[in-house]
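Student: whatever this is, show me its structure:
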Amino acid sequence: MSKLDTLQTVLVSVFGEKIQHLKSQFGEITIQVAPADYLVVATALRDHPELAFEQLIDLCGLDYSGYNNGDYSGKRFAVSTHLLSVKNNWRLRLKVFCAEDDFPRVDALTPIWNSANWFEREAFDLFGIIFEGHDDLRRILTDYGFIGHPMRKDFPTMGNVEMRYDAEQKRVVYQPVTIEPREITPRIIRENNYGGI
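Tutor: Just a heads-up that it's a prediction; the model follows:
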């Protein structure tokens, strides 16, 4: 039995019906759980002696609104967490979809793995996912006055305002865009005798 098969067997025996979906592909296992089970499953993944996922190595938000060329009807926002067990030398991806699309939220994993702190702040900043129980959920990459969440699929790619640092006010200020938008079309220049042809 391979290490991946062993991990899959342990996951199924420990969580059973709490696993909504389990996929083993490309040498990795991904399990999906319901938002109500997210915190309980994460805690067990860390504390169960046969699993022992001591480290959270990554956490990111996902926006599925344009998934499968827009032919997708499931929940819009998800959180994908990558875990590592140093003791057992295996990795796991834990995925949860937010219950609501209008106000996406899931439980914070910072009480379980403090390394989730900045990852959850980033997912909040870029996707607008609220992590309930996070004690310092604020923007981390965009300015505090920034409006919107730039990694959402419906975020406009062309803005109407720009920001700059104002030395007199000693802060970042927003102002209308000062450059004219233009379409850049590449020119192809060919000489008649280029390359000896």
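
Student: when you work out contacts or count neighbours from here on, use the C-alpha atoms and nothing else.
Tutor: Will do.

Student: OK, contacts around Ile29?
Tutor: Leu4, Gln8, Leu22, Lys23, Arg91, Leu92, Arg93 (C-alpha atoms under 8 Å, 6 or more residues apart in numbering).

Student: give me the distance between it and Trp90.
Tutor: Look at Ile29 and Trp90: by C-alpha to C-alpha, to the nearest Å, they are 10 Å apart.

Student: so what sits against both of those two?
Tutor: By the contact definition C-alpha under 8 Å, 6+ apart, Ile29 and Trp90 are jointly contacted by Leu4.

Student: Thr9 should be in a strand, yeah?
Tutor: No. With DSSP: H, G, I helix; E, B strand; the rest coil as the criterion, Thr9 is located in helix rather than a strand.

Student: from Val40, how far out is it?
Tutor: With the distance defined as C-alpha to C-alpha, Thr9 ends up 19 Å from Val40.

Student: again, but for Phe124
Tutor: Between Phe124 and Val40 the computed distance is 21 Å (C-alpha to C-alpha).

Student: picking up where we left off before, next step: the contacts of Ile29 restricted to strands.
Tutor: Among those, DSSP state E puts Leu22, Lys23, Arg91, Leu92, Arg93 in strands.

Student: what is the burial count for the second one?
Tutor: The burial count assigned to Lys23 is 12, neighbours taken as other C-alpha atoms under 10 Å.

Student: name the nearest residue to it, sequence neighbours excluded.
Tutor: Spatially, and ignoring its direct neighbours in sequence, Lys23 is nearest to Thr30 (5.2 Å; C-alpha to C-alpha, 6 or more residues apart in numbering).

Student: please generate a structure for the following sequence too, so the two can be compared:
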Amino acid sequence: RPEFALYQIVDDDRWHANHQWVVGEIGELIQDGTKDDSWAFPEEHSTVAQEIIFRILDKLKKEDEDEDEIRDPVTDALNSVFGKTLTALIYLALRIARLGKQKGEDKEVRWSDDLKRRYEDAFKGEVVEAYTLFGQYMPNLHYLDKQWVEEKIKEFEKIDNDPLWSAFMYGYLFINGLHKDLYLMMKNHYLKALSLSLEGER
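Tutor: Down below sits the predicted model:
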């Protein structure tokens, strides 16, 4: 009804978008254009999408996020600007890898050094969403770069920052199904989780 629409326009704060909302929507747009090949944008736009992702990551700072909202790491990664942008990066990398496979390319490392470097930068900047999404998309990232993922699993055993490690585990435990090869490599992380759980009960 027209009067209902007018009421929404006048009174609904959702109409007042800020820069974070706009940037987040760009991340979601790139996700939508890369996650399903039947609905993906043409291959020639991949370079532009990558450039947009890199520019967003260059400008984003951790303090840009709303730290007042306390959620679980998976929900944060789903809704935050960092999370949406890094998810777009992963989807783009997977899209490029699938296109390469269609052309008969067979590589051990299926994503570019540039994409990997940007994800590494997020780790170095202690962006929580980077750790959550690494856990959540571990099977996909393992497909892109087996050695890198296996090295990170071992490296994360030494993480002193418990919130970062917890975010990683939250993401990993969100995976649907059991991936035996990854499960075996995660043994020490399971042991750490059990140890922390037992300590918390004391």
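
Student: superposing both, give me the TM-score.
Tutor: Structural agreement between the two chains, given as a TM-score (TM-score structural alignment, normalised by the length of structure 1), stands at 0.31; 110 aligned residues with a C-alpha RMSD of 5.8 Å.

Student: re earlier: among the contacts of Ile29 of structure 1, name the buried ones.
Tutor: Neighbour-count burial (16 or more other C-alpha atoms under 10 Å) is assigned, among the contacts of Ile29 of structure 1, to Leu4, Gln8, Leu22, Arg91, Leu92, Arg93.

Student: for whichever strand or helix holds Ile96 of structure 2, name the packing helices and strands.
Tutor: In the assignment (DSSP states H and E), Ile96 of structure 2 maps to helix 81-102. Under the contact definition 3 or more C-alpha pairs under 8 Å, 6 or more residues apart in numbering; DSSP states H and E, helix 81-102 of structure 2 sits against helix 19-32, helix 46-59, helix 73-79, helix 113-124, helix 128-136, helix 138-144.

Student: switch to 6 Å and redo it
Tutor: Contacting helix 81-102 of structure 2 under the criterion 3 or more C-alpha pairs under 6 Å, 6 or more residues apart in numbering; DSSP states H and E are the following elements: helix 19-32.

Student: hmm, who's touching the helix it packs on?
Tutor: Helix 19-32 of structure 2 is touched from outside by Val81, Lys84, Thr85, Ala88, with contacts defined as C-alpha atoms under 6 Å, 6 or more residues apart in numbering.

Student: and for the closest residue to Gln55 of structure 1 other than its chain neighbours, the neighbour number?
Tutor: The spatially closest residue to Gln55 of structure 1, leaving aside those adjacent along the chain, is Leu84, at 5.2 Å (C-alpha to C-alpha, 6+ apart). When counting by other C-alpha under 10 Å, one arrives at 20 neighbours for Leu84 of structure 1.

Student: same question, Asp5 of structure 1
Tutor: Asp5 of structure 1 has 12 neighbours, counted by other C-alpha under 10 Å.

Student: and what of Ala193 of structure 2?
Tutor: Ala193 of structure 2 is flanked by 15 other residues according to other C-alpha under 10 Å.

Student: ok, then the element right after the host helix or strand of Ala42 of structure 1?
Tutor: If you go by DSSP H and E, Ala42 of structure 1 is part of helix 38-47. From helix 38-47 of structure 1 onward toward the C-terminus, using DSSP H and E, the following helix or strand is strand 55-63.

Student: by contact count, what packs against that next one?
Tutor: strand 77-85, helix 116-127.

Student: picking up where we left off before, residues of the helix or strand hosting the residue nearest to Lys23 of structure 1 that come out buried?
Tutor: Mapping Thr30 of structure 1 onto the secondary structure by DSSP H and E places it in strand 28-33. Residues of strand 28-33 of structure 1 classed as buried: Ile29, Thr30, Ile31, Gln32, Val33 (neighbour count, 16+ other C-alpha under 10 Å).

Student: I'd like those as TSV, with distance to Asp63 of structure 1 appended.
Tutor: Written out in TSV, the entries for the buried residues of strand 28-33 of structure 1 read as follows (distance: C-alpha to C-alpha, whole Å):
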residue	distance to Asp63 of structure 1
Ile29	21
Thr30	18
Ile31	18
Gln32	16
Val33	17
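
Student: ok, so of these, who is nearest Arg105 of structure 1?
Tutor: Distances from Arg105 of structure 1 to those, taken as C-alpha to C-alpha, are shortest for Val33 (14.2 Å).
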